[in-house]
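Novice: Sequence and predicted structure below; questions after.
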Amino acid sequence: MDISVVIPAYNEEKYIEKCLKSLSRQDFKGNYEIIVSDGSSTDKTVKIARRYADQVIIDAKSTIAYGRQTGSLAAKYSILAYTDADTHIPSDWLSNIAASMSDEKVVGVHGKLLPLDGNRIEEDFCKYIIPPYSKFMVHINKPSVPGSNFAVRKWAFDRVGGFNTKLVTGEDVDICARIKKLGKFVYNPDALVYVSTRRVREWGYLKMISHYTSNTILTHTFGKPRTDYDAIR
């Protein structure tokens, strides 16, 4: 089993090196490639990415869905794994993804998130509240997938046409809602990714919870995620 890791990026010079360094230290025994899909950054993102990535694709500035789609189309391996530029990836991430995907009936998997730079409240929320919720949503076949930590089979990606590039948010849940119809979707808490809390710092708890709660309801109930998303750099 071989894996292509796709990372959309735009003006991420503060974070992307830590992400790419961690990805370069995976204990995964198969082949894997790192693809950075850059939306025409104006800072040093591309320069940094070229030190570590196997491919750096530069395209027009657009939605994050467009970035994920562009990177996915350039991938050469049978599993597409997704994360974001402001993450830190433990060395066993790809191995744990591969373990879940070893079951041929599984078409997708998502893992657990922990704060990279969070406080005790945020850490406890991610440890004790989010995992039961994620497990429940997968159990009822409505996976609430974090874009910074999921993977799908490339044949399934191709079958559904990939990401809806018009979406500004919720593109991760949207594509998995279509892919889950082709097989089994699972949650693997051992596939861990540490994520930046910069959005929490900028938005505050109320806005963060309100945005993602309403987005989940809109996506799973009506198939239409929110059309607003304030990007944080």
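Specialist: Here it is on my side, so go on.
Novice: CA atoms for contacts and neighbours, from now on please.
Specialist: Will do.
Novice: Pretty sure residue 27 sits against residue 95.
Specialist: Yes. With contacts counted by Cα atoms under 8 Å, residue 27 reaches residue 95, the gap being 6.9 Å.
Novice: Of those two, give the one with the bigger neighbour count.
Specialist: When residue 27 and residue 95 are compared on other Cα atoms under 10 Å, the one with more neighbours turns out to be residue 95, at 17 against 13.
Novice: Grab the nearest non-local neighbour of the more buried one.
Specialist: residue 28 (4.9 Å; Cα to Cα, 6 or more residues apart in numbering).
Novice: So the one you found sits against residue 97, correct?
Specialist: No. Residue 28 is beyond contact range of residue 97, at 9.6 Å (criterion: Cα under 8 Å).
Novice: Neighbour count for those two, which is higher?
Specialist: residue 97 (27 against 18).
Novice: Now that one: closest residue in space, sequence neighbours ignored.
Specialist: In space, residue 97 is closest to residue 191, 6.1 Å off (Cα to Cα, 6+ apart).
Novice: try this one side by side with the last:
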Amino acid sequence: MKEHGWQLVWSTLETASLLFFVAFSLFWFVFRPLSVLTSGLAEQRKKKRYIPIVDAGVSVILPCHNEEETIEEAVQSILNQSISYPLEIIVVENNSTDNTMDVLRHLEKKYPEVRAASILTRRGHCAVSEAMNHGISLAKKPIVVRLDADTQLGTPTALEEAVTPIVQGKAVATCCNVRITNPTTTLERLQAIEYFFAMELDRRSQVVYDSVLCCSGAMSAFQLDALKAVGGYHTNPNISEDMEITLKMHKMGRVAVNQRAISFTDAPRKTKVLAKQRYIWMLYGIICLFVHRKQIGDQRFGRRGLVGLIGLPLKVVQTYQAFVGIAVKAVGAFLISGDSIEEMIWSFGLLSAVHVIVTGMIMAIVSLVAYSRQGVNYWYLLPLFSLVYQPFLALVRFWGTLAGLWIILKDSGSRTRLARYDEDHTGPAQEYIA
């Protein structure tokens, strides 16, 4: 009787595992790409309609540190943009040790649109956030665009596309389409594939359920009043400032995505540098989620509560999708082969091959509505991407997660240290306008 009971429990678990395996696979590999395809086709059929605002204008804020050799090129690329609105470019130098400030003074004299500023970051504060907050305090236009100093604008209308949802009154912030600058090595091309899926699939599927979670620091646009209302950027150096400002903007209104606003950013060329970058991103992201822990699962957070109920929980799955994929394949291999170890190995290998094929099919589907096809031409790297690159990143992110949790647990023993994450770090800094 007891043995029969265990058999019933085991049979129930097998059935539940099979149902979860099928449901998750359908959602992740079928519903997401098809929802992006249908929404993309509908978007392509829409005619562009610009609704001009009388006092519309754009303040581009460009934080920079030791950029004397590249900052003039960055400013010139902004000035070359075709944009319908008055433009000002606020370049904020931060703790540079080279001649960046001298170059900025020269640019300010040369171009009337350019304003040069400088700020000294306070100890224990994020330099980029301090620079952005200083730029926000100087901005005179109703729309702010953040650009990193190494960002290259992908089209002559990238700035106009970035601000359009805000000008039309449809959003308080816009996330843009970020890609890799001139990928030549295998590692860079793997990152190009990663960015293709991140921008054209993950982010566009977030749009479907109104849960965009991160406006990349490479290029993003905001309504100035909304930025000021939420207190600007959080300046704790252990927080992902671009993700944190995006989550705060959800409290003010809709966060839109415009895939036509394409920009390019530099990518790590060495595996060690890539691992360090993603480790830090994950560590800071975990602490950011801790700051907004009350919103996880909160049906009142974001439009219709979808950010809290769907966006944040699914972010966990997206972050560790390589581990999830391995788990799904392992469960599938077990259900197919039973107790035979040899058959399980063969089944796992077969499902891994199917995984690569399905990834290729998803790439083909999404590419039909992609605004940048960079990464698609490296389709031959998909086996390496799916079976090696993604698990490697998942492992790095796992260590970043542990490090972030350790910092939170360590600081939770002190209310003073814990308060650093919950308070708004937007106080005055040592600053001057050059």
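Specialist: Sure, I can see it. All values derive from a computational prediction rather than experimental measurement.
Novice: And residue 163 of the first structure? What does it align with in the second structure?
Specialist: Alignment note (TM-score structural alignment): residue 163 of the first structure maps to residue 233 of the second structure.
Novice: Which residue numbers in the first structure does the longest helix along the second structure align to?
Specialist: Using DSSP state H to define each element, the second structure has its longest helix at helix 341-367. Alignment note (TM-score structural alignment): helix 341-367 of the second structure is unmatched in the first structure.
Novice: Could you list every helix and strand that that helix packs against?
Specialist: helix 32-45, helix 321-337, helix 382-384 (3 or more Cα pairs under 8 Å, 6 or more residues apart in numbering; DSSP states H and E).
Novice: For the first one, grab the matching residue range in the first structure.
Specialist: Aligned by TM-score structural alignment, helix 32-45 of the second structure corresponds to no residues of the first structure.
Novice: what angle sits between that helix and helix 341-367?
Specialist: Orientation of helix 32-45 of the second structure against helix 341-367 (axes from the mean of the first three to the mean of the last three Cα atoms, to 10 degrees) gives an angle of 10 degrees.
Novice: immediately after helix 32-45 of the second structure, which helix or strand?
Specialist: strand 58-64 (DSSP states H and E).
Novice: How far away from the center of its chain is that next one?
Specialist: Offset of strand 58-64 of the second structure from its chain centre (Cα atoms, centre = their mean, to the nearest Å): 19 Å.
Novice: what's the answer for stretch 94-101 of the first structure, then?
Specialist: Mean C-alpha position of stretch 94-101 of the first structure versus that of the full chain (Cα atoms, centre = their mean) differs by 15 Å.
Novice: Would you mind giving the residues in the second structure matched to that stretch?
Specialist: Going by TM-score structural alignment: stretch 94-101 of the first structure matches residues 159-166.
Novice: give me the stretch of the second structure that whichever strand in the first structure runs longest matches.
Specialist: Assignment by DSSP state E gives strand 184-195 as the longest strand of the first structure. Counting by TM-score structural alignment, strand 184-195 of the first structure pairs with residues 254-265 of the second structure.
Novice: circling back: what helices or strands is the longest strand of the first structure leaning on?
Specialist: Strand 184-195 of the first structure packs on strand 87-88, helix 93-101, strand 106-115, helix 130-139, going by 3+ Cα pairs under 8 Å, 6+ apart.
Novice: In the second structure, which residue is most central in space?
Specialist: Centroid-nearest residue in the second structure, with Cα atoms, centre = their mean: residue 214, separated by 4.2 Å.
Novice: What lines up with that one in the first structure?
Specialist: With TM-score structural alignment as the criterion, residue 214 of the second structure matches residue 144.
Novice: how about that match, secondary structure?
Specialist: With DSSP: H, G, I helix; E, B strand; the rest coil as the basis, residue 144 of the first structure sits in coil.
Novice: how close does it get to residue 51 of the first structure?
Specialist: 33 Å (Cα to Cα, to the nearest Å).
Novice: about what we covered before: what's the most buried one of the helices and strands packed on strand 184-195 of the first structure?
Specialist: strand 87-88 (a mean of 26; mean count of other Cα atoms under 10 Å).
Novice: That one vs the second structure, average distance?
Specialist: Taken over the aligned residues, the distance from strand 87-88 of the first structure to the second structure averages 1.3 Å (mean Cα distance after the TM-score superposition for the first structure).
Novice: mind checking how far that strand is from the chain centre?
Specialist: Centre to centre, stretch against its chain (Cα atoms, centre = their mean), the figure for strand 87-88 of the first structure is 11 Å.
Novice: same deal with stretch 178-189 of the first structure?
Specialist: 14 Å.
Novice: contacts for that stretch?
Specialist: By Cα atoms under 8 Å, 6 or more residues apart in numbering, the residues outside stretch 178-189 of the first structure that reach it are 96-97, 100, 105-112, 131, 134-135, 138, 141, 143, 156-157, 160.
Novice: For residue 37 of the first structure, which three-state class applies?
Specialist: Criterion first, three-state DSSP; result for residue 37 of the first structure: strand.
Novice: mind checking what it lines up with in the second structure?
Specialist: In the second structure, the residue paired with residue 37 of the first structure is residue 92, using TM-score structural alignment.
Novice: Counting neighbours, what do you get for that match?
Specialist: 27.
Novice: surely it meets residue 66?
Specialist: No. Counting by Cα under 8 Å, residue 92 of the second structure stays clear of residue 66, with 11.3 Å between them.
Novice: which position in the first structure aligns with residue 119 of the second structure?
Specialist: Aligned by TM-score structural alignment, residue 119 of the second structure pairs with residue 59 of the first structure.
Novice: Ok, residue 179 of the second structure next?
Specialist: Using TM-score structural alignment, residue 179 of the second structure pairs with residue 114 in the first structure.
Novice: what's the nearest residue to its match if we skip its chain neighbours?
Specialist: Leaving aside its sequence neighbours, residue 114 of the first structure sits nearest to residue 194 (Cα to Cα, 6+ apart; 4.8 Å).
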